[in-house]
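Chemist: only the shape, not the letters, is given here:
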């Protein structure tokens, strides 16, 4: 089966090897910020590449010197006040995570520059994550007044321990690629100029390997992640509930206006 890749407008496809497909996030926005179309396409593409009989391994990467700095907050403000948009965005968030986990082909991420939000999710949920030593990672949800959603609850504690997950997710601290590798958030790091080549090497090796053995191993390992599915589902619901609340509206507005947010001192949950 050959999927119709022409329908994708924000994703570009090429084949560095006959059995490897590379998906490149192509954004017109600064730091590879995702517009609504890219967010939707990134949630859908994994089913197509999984069904592509000519593909044995996948690379996901960003355009130029950046991966993706997450969603467009101007659009997220619309999501905050429009129920239908909010439900659509929430569905896409869940689909992105579960479709990557259910994709039988091994996925390699090649991360340069910033990886935040949905971009961070795609980078970390890859089966092998390769980052530049000076890449920048951050989960900034609580900084804009919403609960950490995306992939955070389903993958961070498993990768880096509960103590590290709480520190980075509660405090929204940035960490470099080198630090991400040290704590186990990514598989390995290389100098920035070597990221693409290393990702290709790993993907080609996987594509040339025993397909059933590799896919069954991936399937079994991902059961550890899928066990956290109910926790992830709850976190996404909390995240999108927060978008419509006063903390989310204030946090996003403050970020766009480049001022400190004024969150309430107390709340009831």
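Modeler: Structure received. All of these numbers come straight from a predicted model, not from anything done at the bench.
Chemist: can we go C-alpha only for contacts and neighbour counts from here?
Modeler: Noted.
Chemist: hey, where'd the strands end up in this structure?
Modeler: Using DSSP state E, the strands of the chain run over residues 11-17, 20-25, 57-62, 68-69, 107-111, 114-116, 128-132, 136-138, 175-176, 188-190.
Chemist: got a list of what residue 149 touches?
Modeler: Counting by C-alpha atoms under 8 Å, 6 or more residues apart in numbering, residue 149 touches 141, 232, 235-236, 238-239.
Chemist: I misspoke; the intended subject was residue 46.
Modeler: Counted by C-alpha under 8 Å, 6+ apart, residue 46 has contacts 99-100, 103.
Chemist: re earlier: so which of the strands of the chain is the most surrounded?
Modeler: Comparing the strands of the chain by mean neighbour count (mean count of other C-alpha atoms under 10 Å), strand 107-111 ranks first with a mean of 31.
Chemist: and the angle from that one to strand 57-62?
Modeler: 20 degrees (axes from the mean of the first three to the mean of the last three C-alpha atoms, to 10 degrees).
Chemist: can you redo the contacts of residue 149 as TSV with neighbour count?
Modeler: Formatted as TSV, the contacts of residue 149 follow (neighbours: other C-alpha atoms under 10 Å):
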residue	neighbour count
141	24
232	23
235	21
236	23
238	15
239	22
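Chemist: in those, find the pair that's most separated.
Modeler: The largest distance within the contacts of residue 149, taken as C-alpha to C-alpha, falls between 141 and 232 and amounts to 14.4 Å.
Chemist: would you turn the contacts of residue 46 into CSV with neighbour count and distance to residue 81?
Modeler: Shown next, in CSV, are the contacts of residue 46 (neighbours: other C-alpha atoms under 10 Å; distance: C-alpha to C-alpha, whole Å):
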residue, neighbour count, distance to residue 81
99, 18, 27
100, 24, 29
103, 19, 33
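Chemist: out of these, list just those in helices.
Modeler: Counting by DSSP state H, these place 99-100 in helices.
Chemist: and of the contacts of residue 46, the nearest to residue 194?
Modeler: Using C-alpha to C-alpha, the contacts of residue 46 come closest to residue 194 at residue 100, 24.9 Å.
Chemist: residues contacting the closest one?
Modeler: 46, 122, 125-126.
Chemist: ok, residue 144 next?
Modeler: Neighbour list for residue 144: 247-248, 250-252, 254-255 [criterion: C-alpha under 8 Å, 6+ apart].
Chemist: hang on, the earlier thing: can you list the strands of the chain in TSV and add distance to residue 90?
Modeler: Listed next are those as TSV, based on distance: least, C-alpha to C-alpha, whole Å:
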stretch	distance to residue 90
strand 11-17	21
strand 20-25	20
strand 57-62	22
strand 68-69	18
strand 107-111	23
strand 114-116	17
strand 128-132	25
strand 136-138	20
strand 175-176	26
strand 188-190	31
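Chemist: this is the other structure I want to compare:
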């Protein structure tokens, strides 16, 4: 059984973390397979939105502790971060297509932070988030110290990372950690409907918006205005812009193609 499965339908690729017996915790194979799947989605012009979701009761419990404590394993934390998690979150942020995290259950450690790196996070009522690192004497990784303070504020992020409190889905929504919470019954429908909506939008502009958001993390105000001007000109030269304007004038529904 592959630890990452890919299903493509209606321009949406669903990447499923598929180690349910291990709460979808990452081992080396799974980390590389997710990177490969994201690369394939980026190259596939038929894919215009991506979902990352977990199989079973968990979204992702982070690192498989059994792997790093195995005496026969000859790699350590440096390789795990450099080879596994950093490339995953870097791909999520740089891929020019919207990436939706469908958090179906517990998202712990690196699993939580991979979800938070996505463009849109939709959580099931059954989901929870925990910065579990401090519980075993580690520090947050996988971009958590970058994204979480920006999502919920410095003080709240600091407390959650140090205390390792579990955050319910409703609490996460209230503090701005996730976009939306859905009932267990409607969760998958909400995730796929959101992804399908994004896939049918002008995805070239969405990719440029994503680029702007990435740069806003480090740009000053004037640099951000300059980049907005540059990318607005680029978006105005797209086929999707022409289609959007034509549809608006004709009072019809636009048919965007991501070009």
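Modeler: Perfect, thanks for sending it. This is a predicted model, so every value here is computed, not measured.
Chemist: ok so, going back, compare the strands of structure 1 and report which one is nearest to residue 94 of structure 1.
Modeler: The nearest among those, by C-alpha to C-alpha, is strand 114-116 at 16.4 Å.
Chemist: post-alignment, that closest one versus structure 2, mean distance?
Modeler: For strand 114-116 of structure 1, the mean deviation from structure 2 after alignment is 0.8 Å (mean C-alpha distance after the TM-score superposition for structure 1).
Chemist: quick check, nearest of the contacts of residue 46 of structure 1 to residue 82 of structure 1?
Modeler: Residue 82 of structure 1 lies nearest to residue 99 out of the contacts of residue 46 of structure 1, by C-alpha to C-alpha, at 25.4 Å.
Chemist: which residue packs closest to residue 32 of structure 1, ignoring adjacent ones?
Modeler: Once flanking residues are discounted, residue 32 of structure 1 sits nearest to residue 68: 4.4 Å by C-alpha to C-alpha, 6 or more residues apart in numbering.
Chemist: overlap between the contacts of residue 144 of structure 1 and structure 2?
Modeler: For these, no contact persists in structure 2, with contact defined as both residues aligned by TM-score structural alignment, their matches' C-alpha atoms under 8 Å.
Chemist: by neighbours, which of those wins?
Modeler: Counting by other C-alpha atoms under 10 Å, residue 248 has the largest number of neighbours within the contacts of residue 144 of structure 1, with 26 neighbours.
Chemist: excluding chain neighbours, what is closest to that one?
Modeler: Nearest residue to residue 248 of structure 1, sequence neighbours excluded (C-alpha to C-alpha, 6+ apart): residue 145, at 4.3 Å.
Chemist: turn the contacts of residue 46 of structure 1 into CSV, including distance to residue 215 of structure 1.
Modeler: What follows is these, written out as CSV (distance: C-alpha to C-alpha, whole Å):
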residue, distance to residue 215 of structure 1
99, 15
100, 13
103, 9
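Chemist: just the closest of the contacts of residue 46 of structure 1 to residue 186 of structure 1, please.
Modeler: Using C-alpha to C-alpha, the contacts of residue 46 of structure 1 come closest to residue 186 of structure 1 at residue 100, 16.3 Å.
Chemist: and that closest one, what pairs with it in structure 2?
Modeler: Alignment note (TM-score structural alignment): residue 100 of structure 1 maps to residue 92 of structure 2.
Chemist: would you map the helices across the stretch 101-250 of structure 2?
Modeler: 110-116, 144-152, 154-163, 169-174, 187-199, 203-216, 221-236, 239-250 (DSSP state H, counting those that start in this stretch).
Chemist: for these, which one sits closest to residue 28 of structure 2?
Modeler: Closest among the helices of the stretch 101-250 of structure 2, once you apply C-alpha to C-alpha, is helix 110-116, at 13.4 Å.
Chemist: which residue range of structure 1 does the closest one align onto?
Modeler: Counting by TM-score structural alignment, helix 110-116 of structure 2 corresponds to 118-124 in structure 1.
Chemist: now that stretch: buried residues?
Modeler: 118-124 (16 or more other C-alpha atoms under 10 Å).
Chemist: ok, of these, which one's closest to residue 192 of structure 1?
Modeler: Checking the buried residues of stretch 118-124 of structure 1 against residue 192 of structure 1 by C-alpha to C-alpha gives residue 123 as the nearest, at 15.5 Å.
Chemist: identify the residue nearest the closest one in space, chain neighbours excluded?
Modeler: In space, and not counting its chain neighbours, residue 123 of structure 1 is closest to residue 109: 5.4 Å by C-alpha to C-alpha, 6+ apart.
Chemist: quick one: map that neighbour onto structure 2.
Modeler: Aligned by TM-score structural alignment, residue 109 of structure 1 pairs with residue 101 of structure 2.
Chemist: give me every residue that touches its match.
Modeler: The neighbourhood of residue 101 of structure 2, defined by C-alpha under 8 Å, 6+ apart, consists of 51-53, 115-116, 118-122.
Chemist: quick revisit: adding distance to residue 211 of structure 1, write the contacts of residue 149 of structure 1 out as JSON lines.
Modeler: Converted to JSON lines, those look like this (distance: C-alpha to C-alpha, whole Å):
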{"residue": "141", "distance to residue 211 of structure 1": "37"}
{"residue": "232", "distance to residue 211 of structure 1": "29"}
{"residue": "235", "distance to residue 211 of structure 1": "34"}
{"residue": "236", "distance to residue 211 of structure 1": "33"}
{"residue": "238", "distance to residue 211 of structure 1": "38"}
{"residue": "239", "distance to residue 211 of structure 1": "37"}
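Chemist: filter those residues by whether they're kept in structure 2.
Modeler: Contacts conserved in structure 2 for the contacts of residue 149 of structure 1, counting by both residues aligned by TM-score structural alignment, their matches' C-alpha under 8 Å: none.
Chemist: skip the chain neighbours and tell me the closest residue to residue 188 of structure 1.
Modeler: Leaving aside its sequence neighbours, residue 188 of structure 1 sits nearest to residue 130 (C-alpha to C-alpha, 6+ apart; 5.2 Å).
Chemist: wait, doesn't the one you found sit right on residue 191?
Modeler: No - counting by C-alpha atoms under 8 Å, residue 130 of structure 1 does not reach residue 191; the two are 10.3 Å apart.
Chemist: which residue in structure 2 lines up with residue 19 of structure 1?
Modeler: Counting by TM-score structural alignment, residue 19 of structure 1 lines up with residue 11 in structure 2.
Chemist: I'd say its match and residue 197 touch.
Modeler: No - Residue 11 of structure 2 lies out of contact with residue 197 (C-alpha under 8 Å); the separation is 10.2 Å.
Chemist: could you measure the aligned residue in structure 2 for residue 36 of structure 1 against residue 223 of structure 2, distance?
Modeler: For residue 36 of structure 1, the aligned position in structure 2 is residue 28, judged by TM-score structural alignment. Residue 28 of structure 2 is 39 Å from residue 223 of structure 2, where distance means C-alpha to C-alpha, to the nearest Å.
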